[in-house]
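**Student:** One predicted model, sequence on top.
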Amino acid sequence: MTAYFLPIGLLFVSNIFMTFAWYGHLGDLSRPIWLAVLLAWGLAFFEYCLAVPANRIGYGVYSAAELKTLQEVITLIIFAGFAVFWLGEKLTVNHLIGFSLIAAGAFFIFKGPIAA
């Protein structure tokens, strides 16, 4: 049972690190770009320390496509919250429609009715 939930938890936390690594510097554009890059690399290290074990643990339970799909859906959830709370952006109906279409794609990866 741990192999089902632990990868999801690890991917969730790793995506928090990666979202801050990729987009956190946008909250303060006064820092030099070289500093933003160094800080991003530092944060990305911790993201990898969580993402790699998440994929190793989860691979026996989930397929590679399912793990990637989980990661993408988690990324969207984290990013949506980040954009609103860190960057002060508003989510629009277009964002919600786009995210819903991605969620529909995730459905087909996990439970799609189309047989191979």
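**Tutor:** Structure's in. What do you need?
**Student:** switch to C-alpha atoms for all contacts and neighbour counts from now on
**Tutor:** Will do.
**Student:** Quickly find the element holding the most centrally placed residue in the chain.
**Tutor:** Note on the chain: the residue nearest the mean C-alpha position is residue 75, at 2.2 Å, using C-alpha atoms, centre = their mean. If you go by DSSP states H and E, residue 75 is part of helix 64-85.
**Student:** Tell me which residues of that helix come out buried.
**Tutor:** For helix 64-85, the neighbour count (16 or more other C-alpha atoms under 10 Å) marks 66-67, 69-76, 78-80, 82-83 as buried.
**Student:** do you know how far the residue nearest to the centre of the chain is from residue 115?
**Tutor:** Per C-alpha to C-alpha, to the nearest Å, residue 75 is found 28 Å from residue 115.
**Student:** ok, second structure coming up, stack it against the first:
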Amino acid sequence: MKGIYTTILLMLSNVFMTFAWYGHLQFKKISWLQQVGLVGVILISWGLALFEYIFQVPANKIGFEENGGPFSMFELKIIQEVISLVVFTLITVFIFRTDKLAWNHIIGFLLMVLAVYFIFKKW
């Protein structure tokens, strides 16, 4: 169950992370945000990043094996990276609508799946 909680919290964290890191690139599409300067963009991004950490820190705390969770630190990191790419892709393609999913993206994701396999493989 801790693995499921960890994964859900990491997904929520990555939604906020994606908007904090890349959302400001969409400000030109929102009239009242078009005039926000760099300091304003940084403050808005920090505000969103706060929520990223509100979900990310408990996810790692709950999921870490030394705290009774099922995952090593390497496993937590690779889970976070894969979730990050999936969330980023979904938001970029379906919400921001700035890019199209191409064959090279799919190959890259398949290589990430391979990375997950090797990280979780017990030798």
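**Tutor:** Ah, there it is. Being a predicted model, the structure only gives us computed values, none of them experimental.
**Student:** ok, so of the buried residues of helix 64-85 of structure 1, who is nearest residue 16 of structure 1?
**Tutor:** Relative to residue 16 of structure 1, the closest of these is residue 78; by C-alpha to C-alpha it sits at 6.4 Å.
**Student:** so where is stretch 102-121 of structure 2 in structure 1?
**Tutor:** Alignment note (TM-score structural alignment): stretch 102-121 of structure 2 is matched to residues 92-111 of structure 1.
**Student:** what's the following helix or strand past the helix holding residue 75 of structure 1 packed up against?
**Tutor:** Next helix or strand after helix 64-85 of structure 1 toward the C-terminus (DSSP H and E): helix 93-111. Packing contacts for helix 93-111 of structure 1, counted by 3 or more C-alpha pairs under 8 Å, 6 or more residues apart in numbering; DSSP states H and E, involve helix 64-85.
**Student:** okay, the angle between the helix it packs on and helix 93-111?
**Tutor:** 160 degrees (axes from the mean of the first three to the mean of the last three C-alpha atoms, to 10 degrees).
**Student:** If you count contacts, what does helix 64-85 of structure 1 end up packed against?
**Tutor:** helix 2-23, helix 93-111.
**Student:** wait, what's in contact with the residue nearest to residue 14 of structure 2 when sequence neighbours are not counted?
**Tutor:** The spatially closest residue to residue 14 of structure 2, leaving aside those adjacent along the chain, is residue 84, at 5.6 Å (C-alpha to C-alpha, 6 or more residues apart in numbering). Residue 84 of structure 2 is in contact with 11, 14, 18, counting by C-alpha atoms under 8 Å, 6 or more residues apart in numbering.
**Student:** Tell me how far residue 84 of structure 2 lies from residue 12 of structure 2.
**Tutor:** When residue 84 of structure 2 is compared with residue 12 of structure 2 (using C-alpha to C-alpha), they lie 10 Å apart.
**Student:** now the helices and strands packed on helix 64-85 of structure 1 in a markdown table, with mean neighbour count and distance to residue 40 of structure 1?
**Tutor:** Rendered in a markdown table, the data for the helices and strands packed on helix 64-85 of structure 1 read as follows (neighbours: other C-alpha atoms under 10 Å; distance: least, C-alpha to C-alpha, whole Å):
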| stretch | mean neighbour count | distance to residue 40 of structure 1 |
| --- | --- | --- |
| helix 2-23 | 19 | 4 |
| helix 93-111 | 13 | 26 |
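**Student:** Quick one: closest of those helices to residue 45 of structure 1.
**Tutor:** helix 2-23 (8.8 Å).
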